[in-house]
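Kindly return the folded structure for what I paste below:
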Amino acid sequence: MSPALFMDWATTIALALLAAALIVSVIRIVLGPSLPDRVLALDLLTIVAMGFVGTIAVRTGLWLYLDIALALALLGFLATVALARYIMLRNDAATDGKRR
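Alright, predicted model coming up:
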């Protein structure tokens, strides 16, 4: 087995597994019983998207895609922090209303 054939098979399998993870995360976003579950699924979705971009970078040999993955990681981190802060403030407001 040549190294090129091995890389082709490895990236194909990685893309298939990432596609399965993408489907599972989308299902969790839609069916999530609570808002924190949906936020975690959205974070998983960005991580899977980073995996897709990284796998495409390895498959094509264009390392510019890694810059895109880095930007996606920063954007996903900021979105997760913002949504977590929103949940925290929402819970604080709900508990203040119950105390009064």
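
okay, CA-based contacts and neighbour counts for the rest of this
Will do.

which other helices and strands contact the top helix by length along the chain?
The helix spanning the most residues in the chain, taking DSSP state H as the definition, is helix 64-99. Using 3 or more Cα pairs under 8 Å, 6 or more residues apart in numbering; DSSP states H and E as the contact criterion, the elements in contact with helix 64-99 are helix 35-60.

What angle do helix 64-99 and the helix it packs on make with each other?
Calculated by axes from the mean of the first three to the mean of the last three Cα atoms, to 10 degrees, helix 35-60 forms an angle of 180 degrees with helix 64-99.

now the other sequence, so there's something to compare against:
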Amino acid sequence: MLDIVIQISLVMMSLALVLNLWRLAVGPSLPDRILALDTMYINSIALLVLYGLSKESMLYFEAALLIAVMGFVGTVALSKYLLRGDIIE
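Predicted structure coming up:
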């Protein structure tokens, strides 16, 4: 039963990732694109965790943690650039 739920969740998260990619490409403004990129990080983390659950491997959880850290730093840097025009003060 859990395998079926994981497979359905993988399909739904993949669809969400594709829709976020569309928003990233077509987004009407730069903040919308930054938000779409941040949401893509979250969706990719969810995909890795679900795939790790299906394969019963801890390696995917470590990769998800690395993507979470890089996503946070990237979002902060892009937001700071958008607000001030400079990343390093």
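
Give me the buried positions along the longest helix of structure 1.
Neighbour-count burial for helix 64-99 of structure 1, with 16 or more other Cα atoms under 10 Å as criterion, is recorded at 65, 66, 69, 72, 73, 76, 79, 80, 83, 84.

Kindly report the same for stretch 7-17 of structure 2.
Going by neighbour count (16+ other Cα under 10 Å), the buried part of stretch 7-17 of structure 2 is 9, 10, 13, 14, 16, 17.

From residue 85 of structure 2, how far off is the last one?
Distance check for residue 17 of structure 2 against residue 85 of structure 2: by Cα to Cα, to the nearest Å, it reads 29 Å.

do the same with the second one
Noted for residue 10 of structure 2: a distance of 38 Å to residue 85 of structure 2, by Cα to Cα.

same question, the first one
Distance of residue 9 of structure 2 to residue 85 of structure 2, given as Cα to Cα: 39 Å.

Now do the same for residue 72 of structure 1: its match in structure 2.
Residue-level alignment of residue 72 of structure 1 against structure 2, with TM-score structural alignment as criterion, gives residue 67.

how near is its match to residue 31 of structure 2?
According to Cα to Cα, residue 67 of structure 2 stands 21 Å off from residue 31 of structure 2.

Aligned to residue 8 of structure 2, what sits in structure 1?
When the two structures are superposed using TM-score structural alignment, residue 8 of structure 2 falls opposite residue 13 in structure 1.

and the helix or strand hosting its match, how far out from the chain's middle?
When secondary structure is defined using DSSP states H and E, the element that contains residue 13 of structure 1 is helix 3-31. The gap between where helix 3-31 of structure 1 is centred and where its chain is centred comes out at 12 Å by Cα atoms, centre = their mean, to the nearest Å.

Nice, that's everything, thank you.
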